Every structure is written in C-alpha cells, then in structure tokens.
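Q: Below are the sequence and a predicted model; questions follow.
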Amino acid sequence: MEGPKVSYRCNVRQYFNEEMLTYKEATTLSSFDDALEELKLLKENGKYTFVLIPEGEVVDPGDRGYIGRHRSAFLRSSKDLASLVSKISGVMREIFAAEKVIAKAWNTAVGAVHQQADKDSMRALQSQPNGYEITFTLLNPQPSHVRASWNIQEATKRYLSPLLSALHDYTNIKVKSQYLHSTNIGVRPKVDQVGGYALNIDQLPHIINPIEAFLGSHVSNNPNLNFILYIPLRDQSPLFIYNQNGEKVASNAFLSPRWGGFLVHNVRVEENASLPVDVQIDERPVMQVFAAQLRLLLGVSPLHHGLAVEEAPAGNAVITDWELDLWLRSHCLENLASSVATLNSLAQLLEKIGNIVINDDIGREVERAVEQIQISHTALSQGQLRDAYLSSRQAKQFSEKAFFDPSLLELLYFPEDQKFAIYIPLFLPIGIPVVMSVLQSLKYLRKKNKQKME
C-alpha cells in the first residue's frame, strides 16, 4: 500500500512591528520564542515560522539553529541561500513534519512488515477514540514499618495538567490514584556489591504479574496506564534497578510497553526508629519520571533525525506545540489507515459469508465512516490538522461500530459448512422413515399398475 504523501506551502515576509519589539526586548531565544507565541500571530496546528536572525545579535541562534517550544525555528541568516534553504528543508521534513515518523505510523496501522524491530511503535499505545485511563499507585508492602503518603492530586495538577490540557480537545484522559498495602512484587532481589539490593533486567518482567491483579485496571473498557511508586521492604532496602550493562539506572525506574511505569522509592528507616515511620513523598522527582514515561507510552518519542540543531526542552509543559502537532498527524494517519482496513475487512467478510444481512444501522455507520474519512482527507490536504484528526477519530469509531455490530457477530460463528453438522442430526432420524415410506409406496403403485395391465 502506498504511503502518505506530504506537500508543503510556504511564503516569505518581513517582520511585523510587534515582532520587532519583542525581538529587541528578548534576552534569550527561549524568551523570544515565548514572546512570539504571546502575540498569537501564528497559533494554528501544522503551521510553522522560521525566523532568520543576523549573526552577532543578542539572541543569535548560532550555526546549529534553535527549535523553540512552540511552532518557531530560529536560524542564522546567510548569504548562501542554497545552504539556508537546505537547512530549512531539513528542519521542516525531519522535525516539524517528521516524514519518517508519520510514514512509520501509516505502515504500522496498515499492517506493513517492518524490516527491523521498532521500539517506539511497540512501546506506545495505539490511538484510542474513547481515550485512556491513568492510575497512580503507591505500593507499600510493609505499612507496619512505613506509613507513606503523597498528595497525588496536587502533583497531577502541577506537573501533568499542561499535558492533559494540551490533549483535552483530542482525547479523554481520566486520572485515578490508589494506595496498595501488604502486596509485594514477588521477586527476590539480589545483594549488590555496595551493600544494597539489586533488581536485574531479567527480573523486571516478573514484577508486573504478582501485583497486576490488585491494581483494578480491568474495571474499565478503556486502555489503562499504570504508574507504580514502590517502597521496598525494610530487609530489601535500599533497592536499585540495574540495566543490561550492570549499571544502576539513574531514575531507578523502568517502563513496561503499553502497560505503564514502575519506580522504586527507597525510604531510610533508622534501626531504633519508632514504627511505623511517617514518610511524605516528594512528588516532584516522582512525577518527572512518570511524565517522561507517559510521553513515551502516548507516542511522544524523541526524534532520531541526526540534525545538528538545538531543541528547547518541553519543561513544565511536558509536550511542545510542534510535538503535539506531530502526535495529531501520526495518530490521524493511524486512525485513517485503521478505518480503511476495518471497512475493507467488513467488505471481504460480506463476500465470504453471503447469508449475512446488513441492517440499516450498520449501513449508516459505514456511510458515516466513509464520510468522515473523506472529510479528514480534505482537511489534511488543506493543512487543517485539528479538524483532520477529529474527523479521523470519528471515522475509526464508526467503522469499528459497524464491524463489531452484534447482528454480524451472531452469524460469524454460523457459516454455511456448519449448517449440515447442525441440521443432519435433527432431520436424519425423521428423514429415513419418510424416505422408506415413499419407496414402499412407489413399489406398491408399480405392482398394482402391473396387475391391472395383466
């Protein structure tokens, strides 16, 4: 299947007076980027600005260039137009549009076979029209020794609300929290060389299963992402996670693809301390780790472009504006590819099983899906990224609703070749006496006709 085609439209202009005023007042490229965003001259998804700055200025981007947190790139102006155009093209295609990323998203959605393992696509959740659920769990196996508490509601508001607000118009994310006591990870750590305890990389997959049954993530039909803060047992503390090279993991955490994250939080308990020890969790380093893991699980992965350009970190925003555009673009293509594949599967199913009756409700869902696919295509071609994504999300909902309609599922397990296996045991015992009676009647009639002729 042919991949997505990307086209660009560009124009060149002089600066506006408001932009020049902010430029003169800026002391750093970051502050200049934020000031341009406040002007609200360009806030549409999928539209970007390249600002060319002369060499030697206060906010000189240098030879490398600078990618802001919003939708602007800052490059040093040059008389070598060919080199400048090449750099602009590289930033546009490799970072803002990320053609390789969206091509990968399309190929993954249509079922193309990758030449090599793709960690990013295997790690991130697929696009979900109904949204996601996030559960933060404080796992304390020894509440009799450590009485831990955290203000997860305030921490979520402070450190994750920018990300949740950015995605609010495009997906529904519900956040929950819970305490889980007297439940251990079920893995025996090994003693390390410095007197602590170690969890090796081969032990990490066995940590999830013993605790998953207690997390309650099965109560929802939506995908659930679990983020666990684990306080080790007193006789297994301090506990550290080691990577495949035998080195300590700096974050003391690991990520489970499409499931969530796990963070070990060591608590120091003195020998003669009165038990239980009250511990107030410092949420800031914890949420920094969980926010980084959440980015990866939602598909906001670092770009491997190889360009010598500086990128502004997302900071407290968790996700930059151009990363949000990339997320919308790749998930839009994923939704469209999934919708088309679902409708094609439905058509093939109808050709294979001819006795399926399509009722009016299914027909309307198919028509709505096709309509939303066409609307999304049109919006994409016009650069209306937000509208394109919302239409693609509806297309996926309508196509899946049509394919999984209960009236179709009833007939999927009753094909033509199984009718004989069902009906023969019912009618064969009745049919044999009937056939024998018919044969006896025919013999009698023939014999009677023969006697009359004689």
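A: Happy to help now that I have it.
Q: From here on, just use CA atoms for contacts and neighbour counts.
A: Fine.
Q: any idea how far Asn266 is from the residue nearest the centre of the chain?
A: For the chain, the residue sitting closest to the mean C-alpha position, by C-alpha atoms, centre = their mean, is Leu125 at 3.2 Å. Counting by C-alpha to C-alpha, to the nearest Å, the gap from Leu125 to Asn266 is 30 Å.
Q: mind listing what the residue nearest to the centre of the chain touches?
A: 258, 297-299 (C-alpha atoms under 8 Å, 6 or more residues apart in numbering).
Q: could you redo those residues as CSV and give each row neighbour count and distance to Lys396?
A: Below are those laid out as CSV (neighbours: other C-alpha atoms under 10 Å; distance: C-alpha to C-alpha, whole Å):
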residue, neighbour count, distance to Lys396
Arg258, 19, 20
Leu297, 25, 21
Leu298, 17, 18
Gly299, 21, 18
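Q: closest to Val279 among these?
A: The nearest member of these to Val279, counting by C-alpha to C-alpha, is Leu297 at 29.5 Å.
Q: count of neighbours near the residue nearest to Asn243 when sequence neighbours are not counted?
A: Nearest residue to Asn243, sequence neighbours excluded (C-alpha to C-alpha, 6 or more residues apart in numbering): Ile201, at 5.6 Å. The number of residues packed near Ile201 is 15, by other C-alpha atoms under 10 Å.
Q: Surely Ile201 touches Tyr242?
A: Yes - in this structure, Ile201 is within contact of Tyr242 by C-alpha atoms under 8 Å, at 6.3 Å.
Q: Which stretches in this structure count as helices?
A: Counting by DSSP state H, the chain has helices at residues 17-25, 29-39, 81-91, 99-110, 119-123, 152-159, 161-166, 205-212, 283-297, 321-352, 360-381, 385-403, 406-412, 416-453.
Q: Second structure for comparison follows:
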Amino acid sequence: MNPPVLNGNNERQGIKYVPHYQLTFSLMNEDIKDIQPNWDYQYIHSQFNKQLLHLLKNVSTFTVATQIHHISPLAVEPQTKKEGDVLTRYLTPTQLPQFVNSADWNIASAVLTEPDIHFLLYLPSSPLTIQHGNKEVSRSFSIPKWGGVYIAETPKSEEFTLTSEELEPAIKQFLKQFKELLDISEIRTTFDKYRLRVEQPYYTTLTGFEMDQYLLRRSMENIFDTASTLNSLITLVNKIKNMVILQKIQTDTQTSLNHLNEALKLLNEGKIQEGFQNTKQALTLAEKSFFDPSMVGLMYFPTEHKYAVYAPLFAPIVLTLVRVSIKTINKWRLARKAKTQ
C-alpha cells in the first residue's frame, strides 16, 4: 500500500524551490542498551545521486549530511498486540504527527540559510509498524514540507552495520518521498480502450515527462515570485519619497525583467529547460535587488525616522537658543520701557 501522508489530503506537500537544498539522513536508534548500530551511508548517498540528484543538477544543487542518534525514544506510546508468541508494537495514523520527538531528538541542521530535507531511518528496540485499520501495515510515512520516515526491522544482533541490501527498502521509500517533496509527479498513463495501465515505478529515476512537468511547475513558481518581488520593490520606492536608487539596483532590476520576458518567450516555444534557467536568473536578480543592503536600510530606516534619531542631539542646542532668545527679548523690552519713561 502507499505510505501515509500526515496531512491526509491532496494538498501539495512539496517545499518551496530554492537553488540549493541540504539532505540530512539520520539513523535513529531507539535505545543504545539494546542496539549499537552503524550503516553504509555512502551507499545511500550514491543511490540518491545515481537515481535523482545528478538529473537535477541544472535545477538545484544538493548537500548531503548523515548522522547517527543512539538514544531516540518515541514521544508517543505505541499500542501493542500479540502475534503468536511475539508481542509487537504498532502506531496508528493519529499518532504519526507526534512521531518525531523534536524535544529530545537534536536533528536540526546547523545550516540555517537553506531548506533542510530530513530522512529518518528508525531502528526500534522491538518490532514496530504502522497499523491502518484491519490488517494493513506499513513502515513509512511522509511529513509535508519536512521529509520522510522509515521504520526498519528490529535488528537480530546488538552490534551490526546495515548493509546495502538491508538499506534498499528504506532507500526506495526515501526516493519516493523525495520526489513528493520536490513536487515531482509520478507518470501514470491509462489506456481506457485496452484497459492497460502503464506506471513508472516510484523508486526509479526520473522520466523525461516527469522532468518536464517539474521544470514547468518550478518555472511558474519562479515567474510568480519574481513578479511579486519586483512589485514589492516598486511599492517600496513609491512609499519612500526621495529615495536614491543605486545604479546596480536599476541594472539588476532591468536584467531581471529581461530574463522574465525571455523565459516567457522560451516557454511558449516549448523550450522548457532554457525557459526555466531564465526564470531562475530573473528571480535571483529580483531578490538581489530587493534585499540589497542599501534598500533594506531604507526600508527599516526611512527618512521620517531620522528626525526621531537626531532630535535628542539637537534638543539641547534648540533649548539654549530659545532661552537666549527669551532673555534677549526681555532685555529689549526693559530697555524700551526705560526710554519711554
């Protein structure tokens, strides 16, 4: 059966497009007293690169990180059932949102400037599965805009290394979840006349159709984000009067518009790869212009705020001038009054 998704509906669960992502693979051991594991993380990296990453190198770049957590207790208490002489544990779909124990599992990435996609391989100290209704059982689920989880078989020995063969089921699920997180639709073609269905296996590489659909979707997102960013830039300029726009910002903005127009032209001609690259450049330049230090400074420190800053500095001088002026006027009045008498 298909692994569950936490939101349980058809909403897109993909993450926002950026030129660079970090993939973090975490081996989560429930209790080090029962298991002391290791894994062939290089095999995971090579499989991801072979199946997907090398095909996406012109779209985004990826950094891969791995980690092992030897003590990873669950935040929820699994339910239990007896199968023969074996007592097994299981989680229900309602418990899955609390599966990732953020309070005790320190799996956050130190890289804060780019999206981090997590893949957790969980090693339970005793058999653990996900129970759906009657007898439907699965071992994996997706977390929208975050990553995926795979619950492995309970190891038979305390000290061991997960081999490439043992990692294969988890890798297949991670690849499927990765495609979902990138909003890469699986290709499914149905021939109603002959009742034939051709479906691309979810764990294999990308097809040309999937890549084109992915690039078109990302291109539309980039076009929308570019237009939104440039519109915000125009609003900012109109709001703050007498703003000095640096020449480099004007150049980048104009170049962004040129790339945007070129992208629309190429996409209309069916040149998807070239069109996407232009939307990528357009968005990069638009964000560069909007977040330029000179623009950000004016955004948070507009002209009217200068009066509030300089007022305390000029206040003593102004007060002194007022006092001197009052004394001078009073002396002038007294002198004038003395003359009239």
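A: Perfect, thanks for sending it. Keep in mind it's a predicted model, so treat the numbers as computed, not measured.
Q: TM-score for the pair, please.
A: Remark: TM-score between the superposed chains equals 0.84 [TM-score structural alignment, normalised by the length of structure 2]; 326 aligned residues with a C-alpha RMSD of 2.9 Å.
Q: what lines up against Glu269 of structure 2 once you look at structure 1?
A: Glu269 of structure 2 maps onto Gln382 in structure 1, with residues paired by TM-score structural alignment.
Q: contacting residues for the counterpart of Gln131 of structure 2 in structure 1?
A: Aligned by TM-score structural alignment, Gln131 of structure 2 pairs with Tyr242 of structure 1. Contact analysis of Tyr242 of structure 1 by C-alpha under 8 Å, 6+ apart lists 198-201, 248-249.
Q: Can you find the partner of Leu297 of structure 1 in structure 2?
A: Checking TM-score structural alignment: Leu297 of structure 1 goes with Leu181.
Q: swap in Gln153 of structure 1?
A: For Gln153 of structure 1, the aligned residue in structure 2 is Gln42 (criterion: TM-score structural alignment).
Q: separation between its match and Ala110 of structure 2?
A: 21 Å.
Q: Could you do Ile35 of structure 2 as well?
A: 27 Å.
Q: In terms of neighbours, single out the busier of the two.
A: Neighbour count, other C-alpha under 10 Å: between Ile35 of structure 2 and Ala110, Ile35 has more, with 21 against 7.
Q: Ignoring the adjacent residues along the chain, who's closest to the more buried one?
A: Glu158 (4.4 Å).
Q: residues in contact with that neighbour?
A: Per C-alpha under 8 Å, 6+ apart, neighbours of Glu158 of structure 2: 34-37.
Q: contacting residues around Trp105 of structure 2?
A: 69, 72.
Q: 10 Å instead, please
A: If you count contacts by C-alpha atoms under 10 Å, 6 or more residues apart in numbering, Trp105 of structure 2 has them with 28, 69, 71-75.
Q: Output the residues you listed in TSV, with neighbour count and distance to Ser102 of structure 2 appended to each entry.
A: Converted to TSV, the contacts of Trp105 of structure 2 look like this (neighbours: other C-alpha under 10 Å; distance: C-alpha to C-alpha, whole Å):
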residue	neighbour count	distance to Ser102 of structure 2
Met28	22	13
His69	17	13
Ile71	16	13
Ser72	21	10
Pro73	18	11
Leu74	15	10
Ala75	15	9
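Q: can you tell me which two in these are farthest apart?
A: Taking C-alpha to C-alpha, no two of the contacts of Trp105 of structure 2 sit farther apart than His69 and Ala75, at 15.1 Å.
Q: now Ile234 of structure 2: how far from Leu167 of structure 2?
A: As judged by C-alpha to C-alpha, Ile234 of structure 2 and Leu167 of structure 2 stand 52 Å apart.
Q: Those two: which is more packed in?
A: More crowded of Ile234 of structure 2 and Leu167, by other C-alpha under 10 Å: Leu167, with 17 against 12.
Q: which residue in structure 1 lines up with that one?
A: Per TM-score structural alignment, Leu167 of structure 2 is aligned with Glu283.
Q: so that match makes contact with Leu160?
A: No - assessed by C-alpha atoms under 10 Å, Glu283 of structure 1 is found out of contact with Leu160, at 11.7 Å.
Q: and for the two, which residues touch both?
A: Joint contacts of Glu283 of structure 1 and Leu160 (C-alpha under 10 Å, 6+ apart) are Glu154.
Q: what's the neighbour count on Gly147 of structure 2?
A: Gly147 of structure 2 has 24 neighbouring residues, counting by other C-alpha under 10 Å.
Q: What residue in structure 1 is paired with it?
A: That one, Gly147 of structure 2, aligns with Gly260 by TM-score structural alignment.
Q: before we move on, the earlier item: ok, the contacts of Glu158 of structure 2 in structure 1, which still hold?
A: Here is what carries over to structure 1 from the contacts of Glu158 of structure 2, by both residues aligned by TM-score structural alignment, their matches' C-alpha atoms under 8 Å: 34-36.
Q: Rebuild those as CSV, extending it with distance to His20 of structure 2.
A: Shown next, in CSV, are those (distance: C-alpha to C-alpha, whole Å):
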residue, distance to His20 of structure 2
Asp34, 38
Ile35, 35
Gln36, 34
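Q: closest to Leu260 of structure 2 among these?
A: Using C-alpha to C-alpha, the kept ones among the contacts of Glu158 of structure 2 come closest to Leu260 of structure 2 at Gln36, 53.7 Å.
Q: need the contact list for the closest one.
A: 29, 70-71, 155, 157-161.
Q: try 8 Å this time
A: Counting by C-alpha under 8 Å, 6+ apart, Gln36 of structure 2 makes contact with 29, 70, 158-160.
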